[in-house]
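Novice: I would like to see how this sequence folds:
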Amino acid sequence: MSELVDTGSGYAFLPAVRQYSTAVVATGDHAISRVRLTQPVAHEVAFELIGHHLAALGQPTTALCAIELRCPEPLSEQGFSDYNDRYLASLAHLGVDVADGSPVARSMVCPVVEPPTEVSLHAFSYVMPQFEIGPGGLVPLERTFVLSGSAEVPEGHSDYHGHIVARGNISQTGLRRKASWVLGEMTRRLGAIGADWQAVTAVQAYTGRDMGSLIQESVHPMVSGAVDWHACVPPMAELEFEMDARRVGIELRLAPTVS
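Specialist: The predicted structure is shown next:
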């Protein structure tokens, strides 16, 4: 099992695949803030927006620790790989060290209704010093983290589609197997960063299938915070269910100016 790697920028990450880390955890006196955009911003200007937002806060671009993307439609394996090359180049241009793979956590899903015309930014998270009032004065916020999205397939296989859990099975039995596997992977990630489901304050579940009862029976009993169900599918063809989870200090809404 991988161990957390400290970036020296206010967070540590759990290595995964080249395009994203499995999870990020704030370190020291830092905590994670999340910004959700009121409308998606195209890839071409998304990283510029992130850079300007962090500069306005007096934070370095290396404070960026998580990104949530929206995609027009599921991609082929080659299309996914091609986009990841473009994505990593954008992170590198922003100043993030991606030489050994991206430390930034990521979710990337495709809306079923009104998808964007190109891959776009939905939300991003970053670290900065944050405090709360404790018995003896100001103390750092309780540990914050973001888990990357996971669909029903183990990461890192060259034969990606050959490892999809219950591939092609969209019966209730098949969907239950998919949801169970993803929930197990989220539980594993929490354990790897020294957390548990009680520490989670928000979960996002993504599927285009009618899985309300399955989410109710499998996810809700585990989580003390909210579960948001999005009508989205994972970014690669034949995948049906994805989840991510987080505990952050501040949640913001940002209305970008789009010309």
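Novice: okay, CA-based contacts and neighbour counts for the rest of this
Specialist: Will do.
Novice: in the stretch 1-150 of the chain, which spans are helices?
Specialist: 43-56, 77-94 (DSSP state H, counting those that start in this stretch).
Novice: which of the ones you listed sits most buried?
Specialist: helix 43-56 (a mean of 16; mean count of other Cα atoms under 10 Å).
Novice: okay, the helices of the stretch 1-150 of the chain in a markdown table with distance to Ser148 next?
Specialist: A markdown table is the format used below for the helices of the stretch 1-150 of the chain (distance: least, Cα to Cα, whole Å):
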| stretch | distance to Ser148 |
| --- | --- |
| helix 43-56 | 19 |
| helix 77-94 | 15 |
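Novice: wait, which of those helices is closest to Gly174?
Specialist: Each of those has some distance to Gly174 by Cα to Cα; the shortest is helix 77-94, at 22.6 Å.
Novice: neighbouring contacts of the closest one?
Specialist: For helix 77-94, the external contacting residues (Cα atoms under 8 Å, 6 or more residues apart in numbering) are 19, 47-48, 51, 61-62, 97-98, 102, 160, 235-236.
Novice: before we go on, could you also do this sequence so I can check it against the first one:
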Amino acid sequence: MTSLLKINESGGYRFLPGIAPYSSGVVAMPGFEIVHAALQTPLPWHAGLHAARRYLEGKNLTCHNLCAVELRCPQPYTMEGFIDFNTQYRSLLNAWEMIVDGLNPVARTNVAPMFDHPREAMLFAFSYSRPSDVSRSTFVVAGGGELPDGELAERRIVRVGETGPDALLEKAECVAEIMNSRLLGLGGSSELLTVLDVYTVHPLHSLLESVLISRLPAIASRGVHWFYSRPPIVDIEFEMDMRGVVHEEVVNL
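Specialist: A predicted model of the protein is given here:
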């Protein structure tokens, strides 16, 4: 599946094509590594991305090295609202000339915290590529809920409108399959994962035992970071993202 990867020569990474708002994941090219940077204090998304760009330029990098973005929104969007936000978001990437052969190379996660939610969409974290002699593969798997890759349409949500135990298991199975598919597409493996994030407001214990640990074995040793949050679209109930990196930063922008 790595044959599906596209090259972002200016950024020093390859990406797995997704849809217009985001790619499905990114992996550093030889001679580069991907670094994860969490903001000490989240910023409004537009100002935050400008601040992230300045941060990278201060390291003699460019906006093209920005390869993944993590956002927090006030509440889940309607499908139409999500598409509208994506249009605004992509317009900034267009203005920065970050689109590669018509494809968006930047991976993304966007979720709505259940408590202490922001008043507007905020930049929570980002990942970037930099020249490095790190020999292992470093990568980010974009966020995904129980909406199979492809068209953004409510009818494609798994067990839409249902939150019973069986429905949640099926949703978690779908998400685990998406995560594994993207991981394989990036040429990664479970052994290289360093962080696995889960975003849901539903009980996690049974999903871990019945689905997640068997489908994503790294959880048994790495655990999961559970964010008590909702996915970005109304009626999506379960989301994950993952990464395999060597360096993690906390930054004040």
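Novice: TM-score them against each other, please.
Specialist: The TM-score (TM-score structural alignment, normalised by the length of structure 2) is 0.92; 247 aligned residues with a Cα RMSD of 1.6 Å.
Novice: Out of the contacts of helix 77-94 of structure 1, which two sit at the greatest distance?
Specialist: Taking Cα to Cα, no two of the contacts of helix 77-94 of structure 1 sit farther apart than Gly51 and Tyr160, at 33.3 Å.
Novice: Walking through the stretch 151-253 of structure 2, point out its strands one by one.
Specialist: Per DSSP state E, counting those that start in this stretch, the stretch 151-253 of structure 2 carries strands over the ranges 195-199, 225-227, 229-230, 239-244, 248-251.
Novice: and of the ones you listed, who's closest to Ala112 of structure 2?
Specialist: Closest of the strands of the stretch 151-253 of structure 2 to Ala112 of structure 2 is strand 229-230, at 5.0 Å (criterion: Cα to Cα).
Novice: For Glu57 of structure 2, which non-adjacent residue is closest in space?
Specialist: Spatial nearest neighbour of Glu57 of structure 2, chain neighbours left out: Cys63 (7.6 Å); criterion: Cα to Cα, 6 or more residues apart in numbering.
Novice: sorry, that was for Asn8 of structure 2
Specialist: Counting by Cα to Cα, 6+ apart, the residue nearest Asn8 of structure 2 is Arg14, at 5.5 Å.
Novice: burial measure for that neighbour, as a count.
Specialist: By other Cα atoms under 10 Å, the residues close to Arg14 of structure 2 number 23.
Novice: How much space separates the aligned residue in structure 1 for it from Ser102 of structure 1?
Specialist: Aligning on TM-score structural alignment places Arg14 of structure 2 opposite Ala12 in structure 1. Per Cα to Cα, to the nearest Å, Ala12 of structure 1 is found 12 Å from Ser102 of structure 1.
Novice: what sits against the aligned residue in structure 2 for Ile193 of structure 1?
Specialist: Applying TM-score structural alignment, one finds that Ile193 of structure 1 aligns to Leu186 in structure 2. Going by Cα under 8 Å, 6+ apart, Leu186 of structure 2 touches 1-2, 5, 15-16, 25-27, 139.
Novice: ok, which pair from the residues you listed is furthest apart?
Specialist: Most distant of the contacts of Leu186 of structure 2, by Cα to Cα, are Met1 and Phe139, 15.3 Å apart.
Novice: More neighbours: which of these two?
Specialist: With neighbours defined as other Cα under 10 Å, Met1 of structure 2 and Phe139 compare such that Phe139 has more, 35 against 12.
Novice: Without its sequence neighbours, what residue ends up closest to the more buried one?
Specialist: That would be Val27: by Cα to Cα, 6+ apart, it lies 4.1 Å from Phe139 of structure 2.
Novice: Likewise for Ile219 of structure 2?
Specialist: Ile213 (5.6 Å).
Novice: and that neighbour, how many neighbours?
Specialist: 17.
Novice: again, but for Ile34 of structure 2
Specialist: With other Cα under 10 Å as criterion, Ile34 of structure 2 counts 32.
Novice: ok, it - contacts?
Specialist: 27-28, 127-130, 138-140, 245, 247.
Novice: quick revisit: okay if I get the contacts of helix 77-94 of structure 1 as TSV plus distance to Val200 of structure 1?
Specialist: Listed next are those as TSV, based on distance: Cα to Cα, whole Å:
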residue	distance to Val200 of structure 1
Gln19	24
Phe47	27
Glu48	30
Gly51	28
Thr61	26
Thr62	24
Asp97	28
Val98	28
Ser102	23
Tyr160	29
Pro235	24
Met236	27
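Novice: which of those residues has the most neighbours?
Specialist: Pro235 (25 neighbours).
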